[in-house]
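**Student:** Please work out how this folds:
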Amino acid sequence: MLPFPHPFGRMLRRAVSGVAAGALLFPAIARAQYQQPAAPIAQILDQPATPAVLLSPDKAHLVVLSWPGLPPIRTVAGFEYRLAGRRFDPKTSGPSRGTGYTGIAFQAVAGGAARSLAQAMPSGTTIGDVMWSPDGRRLAFTVTSDSAITLWTADVATASATRVTNRPLNAVLGRPCAWITPQRLACTFIPDGRGAEPPAPGTPNGPIVQEALSGRAERAATYQDLLKSPHDEAVFEHYATSQLALVALDGAVTPLGTPAMRTGIDPSPDGRFLLVSTMARPLSYTVPLEYFPTRTEVWTLDGSVVKSVADRPLIERVPWGGGAALTGPRSIAWRSDADATLAWIEALDGGDPTVKAAKRDRVLLLPAPFTGNATTLVETEYRAAGITWDSPTRAIARELDARSRRTRTWLIDPSGAAAPRMLWDRSAEDRYGDPGDFLTTRDARGRLRLQTTPDGRQAFLSGAGASPEGDRPFLDRYDLATGRATRLFRSASPYFETITGVLDAAGTRLVTRRESKTEPANYYVRDVARKIAPRALTAFTDPAPQFAGVTSQRITYTRKDGVKLSATVYLPPGYDQTKDGPIPFVLWAYPLEFRSVDAASQVTGSPFRFTRPSGSSHLFLLTQGYGVMDDPTMPIVAMNGKEPNDSYVEQLTMSAQAAVDTIVAMGVADRDRIGVGGHSYGAFMTANLLAHTRLFKAGIARSGAYNRTLTPFGFQGEERSYWEAPDLYERMSPFTHANKIKDPILLIHGMADNNTGTFPIQSERMYQALKGNGATVRYVQLPGESHGYLARESVGHTLAEMTAWLDKYLKKSKTAM
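**Tutor:** Have a look, this model is predicted:
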């Protein structure tokens, strides 16, 4: 047979000949090397991150955890298994891609110098899973090497660390250890004699078959990293199986039970029991491990099972929509203020929010010795949303209606002697009216309970303090009988200060985290009664002094339908409006859905934050002469009894128009040199704005989803399926309108994106649609990267691509346009 016998073959032959002759008719795939961004950006990326800080349960110490810089691509793109919705490193039997900490130091709240660990960790290792002991005297943590994860503890008094045991831990299914008492932990280890992983079959044993025969609708999200074959099942079970054991601080390890896939270990507050969750077959190829068969039991510390609390089968009909819930016991946990009492939630409506029901959920209690039937503590009209425990006669219960976004908070009496009393009934969207969250503390026996004044009559509330002037975090003392709140502290200009812990019973001595526009966040001891200057506990420095000349302004403005909007406008170092005039600008945003105009109009954020970019932040563009309008609110509001997305494009366009008009009117932005960008749903927004407006001269869309028919059972806050609202799915999909995109767009996507809904194929198909319709487009794929970009090379290259794209299409002269 002659080559290319078909007429199309003749055309292809001519094309190949043309390529050979040097006339490239089709663009080749660019196999680019990683690029470095400009020097100021690269210098900041190479700095260590600001340390993380944890306050001890006794509030006597801070542990300061040092972070390294961004990991190299060889670490991020190293081999990992992606099975059952979990990614793990088979060499360590732990999570892959983790950066980990590199150093530990203790800082006494009473003052004095910070004390680093007396000895360094083994070379080439990282620290993770840091946990204070219940009494705050020790720290447990894991150390990960190239081949294993081991358990260590550190003594606060001596700042010395010890490896508890050489036996390797198994962290494939989550955090491997939990404190039982200050002297003992429960951990999951790699089973003795586990051996090599199951070998892959040389040839297929047969087809892979899935079926749905019930005739019932079974909506499913577009989950990623699912099992796909019997070999996947065998490999997953091999690595997920662990040996549960007790671990004493002297290194003694006492196995409990036989090896199995343990997904949860939760010691009772008195340390006498373990709540153990175990996953079993059959496994699934359509849902991740969260829905695999799971048995939850109460064990004694000798491994005896004293109570089977729940035996949940495989769930492939996943609850769908706001307010949907699993049937049977869920959210099983210990009552934190009691020695050993179980609490859990059960749906009274079959988990179906569309069913008319006077009560949706009930909360049940079962105390040790776990005999007899559980008793109902409370029934809720909405879905039960958690309980803050305090005493035998007092707890705080919350319920939430996801659809209406109403939330209620109740004062309840677990003894049943008094009827529940409502504290608040409010919109969960109303940030201005948020009374805050109740603070908790550990009592002398290590039990977690409501933090109150010595007489028990008043508790403490802490919250963001949202207001038209921006967030102003606060601390209130709240009278539980009268509902009267007394303000003890409120963050004041020019600082943004949040509550880390309350040190005394009156709520007058606090540990806070304070920052300003010019001062990096640090931790302080503040005496609000004496009104003296706060005392610094840490002295973290500016990680990016190159950014110090950036100025910012929190602004509010209104779109044409009356919805109030807000944003932060950043201007580059050295910018002089009189001298420089309007400059190129970038809007970087992420749409949110609301049920009311009032909620959508509320101001978010604070004008007093110490802002420094990290990772692949768009704020790095400020070092390259761009202005940035950061997080201009793009609310999508339910209007006239309809769903928010029914007018998505129209509302998005109004918000963008108002944002552009505002910065142009301020005199800082050149209307002919404004770009737009976003990540994930923000990328979706970007493509839609380029398709439906000509407001922007270029766009950057990172890790987005552009064809909503590829997420047919809902997306973001949209609960209707494609078959219920096909016109909506098509209207909201920028893929449908690819032929309308006339301004340049840069697509970036991690090739290992595992976020539900943002498969890399979303960007692949969008690129093909744009290219086929003659758009100006560039598509950058980042090897080994997930939904967020982690490796130093990937982050640097992303920022180099973003800068080059905007330089090309925003910085060129107006006449050239």
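**Student:** all contacts plus neighbour counts: C-alpha atoms, from now on.
**Tutor:** Noted.
**Student:** show me where the stretch 601-750 of the chain has helices.
**Tutor:** Under the criterion DSSP state H, counting those that start in this stretch, the stretch 601-750 of the chain contains helices at 648-665, 681-692, 726-732.
**Student:** Just give me the neighbour total for H797.
**Tutor:** Neighbour count for H797, taken as other CA atoms under 10 Å: 20.
**Student:** Ignoring the adjacent residues along the chain, who's closest to it?
**Tutor:** Distances taken as CA to CA, 6 or more residues apart in numbering place Q35 nearest to H797, at 4.8 Å, with adjacent residues excluded.
**Student:** Another sequence for comparison is provided below:
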Amino acid sequence: MDVRKLLAGLALAVACLPGLAADAGGYQQPSPAIRELLDAPQLPRLLISPDKQSLAVLELRRFATIEELARPVLRLAGLRFDPGCACPQQITPVQRLKLRSLLNPDAPERQVELPAGGVFHSFGWSPDGQRFLLERRMEQASELWVGDTASGRIRPVAFLRLSTVLAQGDPVWLNARELIVTTVPDRRGPLPQAARVPGGPAVQESVIPGRASPERSHADLLRNAHDEALFDYHARSTLTLVDVVSGLSRDLGGPALFSSVANVGEGQYLLTERLIRPFSLSLPWDDFPRVIELRQRDGKVLRELGRLPLKQGVALDGVLPGPRAFFASPGNDAAVFWVEALDGGNPAARVAYRDRIMRLDAPYTGEPQEVQRMPHRFSRLIFLDDGQNALFSEIDRQRAWTRTYLLPLNGAQSRPLFDHSLRERYRHPGTPLTRVLPSNGRTVAIAAQGELLLSGPGAGPKGERPFLDRFSLKDLTTTRIFQSAESVYEQPLALLDGGRLVTQRESAIEPPNLFLRDGTGSSALTRLKDPTPQLRKIRRELITFKRADGVELSFWLYLPPDHKEGERRPALIWAYPLEFADNDTAGQIKGSGNRFSVWSGLSPLHLLMDGFVVLSDATMPIVGDPRTVNDSFVEQITMNARALIDKAEELGVVDIKRLAIGGHSYGAFMAVNLLAHTDLFKAGIARSGAYNRTLTPFGFQSERRNLWEAKDVYLKLSPFLYANQIKEALLLTHGEADNNSGTSPIQTERLYQALAGTGAPVRYVSLPYESHGYTARESVGHVQWEMSRWLTSYLGDPRAPGEAGK
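**Tutor:** Got it, this is the predicted structure:
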């Protein structure tokens, strides 16, 4: 016998086994067609300056690398940060930056030269648009750079080391030349060292009789006293005033655990939040105790406004009693507003009013005044640029409903403006257009001549047609001033003098570009090219239908470039379940066939390039009373799936004997439940999901009840407990460092063990250094390879009609 032939035959046989084919170890590459798409440049990000004169064109890097994810990182109190640069672990690098005139596309562009070394990121305009900011991450520092819009030249602010461990938002502008940043303290002492031998155990205790403390499942929490010391050391920062014209900076007082800074009025005062001890071993940093203070421009404390305790013992969907959610007026009145609960923070309490808004005026020596009471829970406050009013919204938790009111800041009676379901799309009034005040950099809603400008997607039964309306605050009438044509997807961005409008227009074959509209027509302001022309060969169609009980469903049908008329191919259904309070909103259409196809790196649509049909964004509504909607979760996703399959068969493009179901996160949870409770699919793909609800006992997604209040529901919705019923091939992926609440990697580890132990074909891919979403080029390519190979193994070659998988 020829030993070489025997070994070659054995190798071929092993390669044909599901789960082992071409598995040589290490990161694998997807097909050349998918790799080409993944490596194609992204469309640039276009940012209009606040003065509407300039345009920043940012070319951002699409993926990180495994080497970057492997950088030293600390995971403390629910945060992940690089201790060397005192900045978040993950940033989006700016590869190239160009500036140009917004309204004169023929004017020469200014290329901003980014010096070599480090990583530039976090572009932002000054309030007047005359300058811009960038941050640069270095190995041992995070720098602030200031650029001149007219010349494009940039320079660093000397002797400044930013600290964005806690305060991760944009710098706080006081005016067009001064801003506040948080910086690493100059003298913060030696790094805390862990004891070689622990001094004792870490202890947690709940000792308040009758006071429940229902906490969601969090990752990266503090574990011991050394973690607490490290968190305090790295998160502590100093408020620093920077003059972007002179480049000088000076500290404002001593260091603290500043988590938030806001400009009050027109730069007169500062509103700060800082964390205080005791920290918690069971809660993340944003639930730690904190102090809210008003400060002078020099950092000196004027008045303490509130002292929030540790957020422990708070009901699910509840809030802390006492002052919370502080807001600073953007006008020269320099008033401060906040919200207080009138129900003790308990959503189950029966009260006439649940929250109230309070106001305190400068010089902040008097007592605060009540401005507004509301019957439901406060959700949002945005100031208008008229200096006299604001918009505030509340949420009716029982009905999943929201209301928005016009709030006079002088304490006069508010007026209801909008009232609709939280899931409403067809009758949604839109959201206010905003502008940045050049005097202090604050963002406010435009209220020209007593009218709001409301922009929305314009959803309807035929898809989305974005609009811009004028809404009269006097008589509550609406006048439509723009709506996208049916042949394109055009979004209003900014209203200029003389009624001119800047829009972003795209179509199925044209990338998004900026246009200027006036009374005579429109002209192009940018001319971006298609980075992935191969995608234009893909056919896309919105398919609508009904499930058995009459609820409207839909999906986007994608056919691969080489699909032939009358050909039935294996398909992947990719979905994500959503809860709705009524049938009407559950059936509303999302999306438009006129959108330019741009896929994320993890999109299952890449499988089209390997020949599969994809039914994407398949609606999976769960309809019912928000309090008990999950009681029929399994029955409703089954009804949805049956209707989807029936429609797919009717279309004549899908081989329903070769169907797979897939999803990410809650979509993965849905997919595995369908495999556990039905025989509708031949294979599944579940990424970064949760499968054992006893590990998330205090609620998940929209579920408000805890495990002991709805034990049967928690158990029924745990596909882990039905692992013996899953016979279909299941591909599981998970980031090994997933820090998303409820989706710890142990969820996938235990499901894999259960399926392997009961004999199901299953494969578990744990991605090094990745979190809930996967960001490294290597990881993204490997996941696409895994998905394509899995579907080919179990559904068959998509280009070989009728070929069954293994």
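**Student:** picking that back up, taking the helices of the stretch 601-750 of the first structure together, which one is wrapped up most tightly?
**Tutor:** helix 681-692 (a mean of 25; mean count of other CA atoms under 10 Å).
**Student:** so where is stretch 229-244 of the first structure in the second structure?
**Tutor:** Matched against the second structure by TM-score structural alignment, stretch 229-244 of the first structure falls on residues 224-239.
**Student:** same thing with stretch 719-732 of the first structure?
**Tutor:** Using TM-score structural alignment, stretch 719-732 of the first structure pairs with 704-717 in the second structure.
**Student:** Repeat that for stretch 741-749 of the first structure.
**Tutor:** Under TM-score structural alignment, the match for stretch 741-749 of the first structure is residues 726-734.
**Student:** Then stretch 370-379 of the first structure?
**Tutor:** Aligned using TM-score structural alignment, stretch 370-379 of the first structure spans residues 364-373 in the second structure.
**Student:** buried sites along that stretch?
**Tutor:** Using 16 or more other CA atoms under 10 Å as the test for burial, stretch 364-373 of the second structure gives Y364, P368, E370, V371, Q372, R373.
**Student:** what about the one helix or strand L257 of the second structure maps to, how far off from the first structure?
**Tutor:** Element membership for L257 of the second structure (DSSP states H and E) is strand 257-264. Following superposition, strand 257-264 of the second structure is found to deviate from the first structure by 1.2 Å on average (mean CA distance after the TM-score superposition for the first structure).
**Student:** Mind giving me the packing neighbours of that strand?
**Tutor:** Applying 3 or more CA pairs under 8 Å, 6 or more residues apart in numbering; DSSP states H and E, one finds that strand 257-264 of the second structure contacts strand 172-173, strand 269-275, strand 323-328.
**Student:** Give me the distance between that strand and the centre of its chain.
**Tutor:** Remark: strand 257-264 of the second structure is offset 23 Å from the chain centroid, using CA atoms, centre = their mean, to the nearest Å.
**Student:** cool, stretch 61-68 of the second structure as well?
**Tutor:** 19 Å.
**Student:** And it, end to end?
**Tutor:** Stretch 61-68 of the second structure has an end-to-end distance of 13 Å (CA to CA, to the nearest Å).
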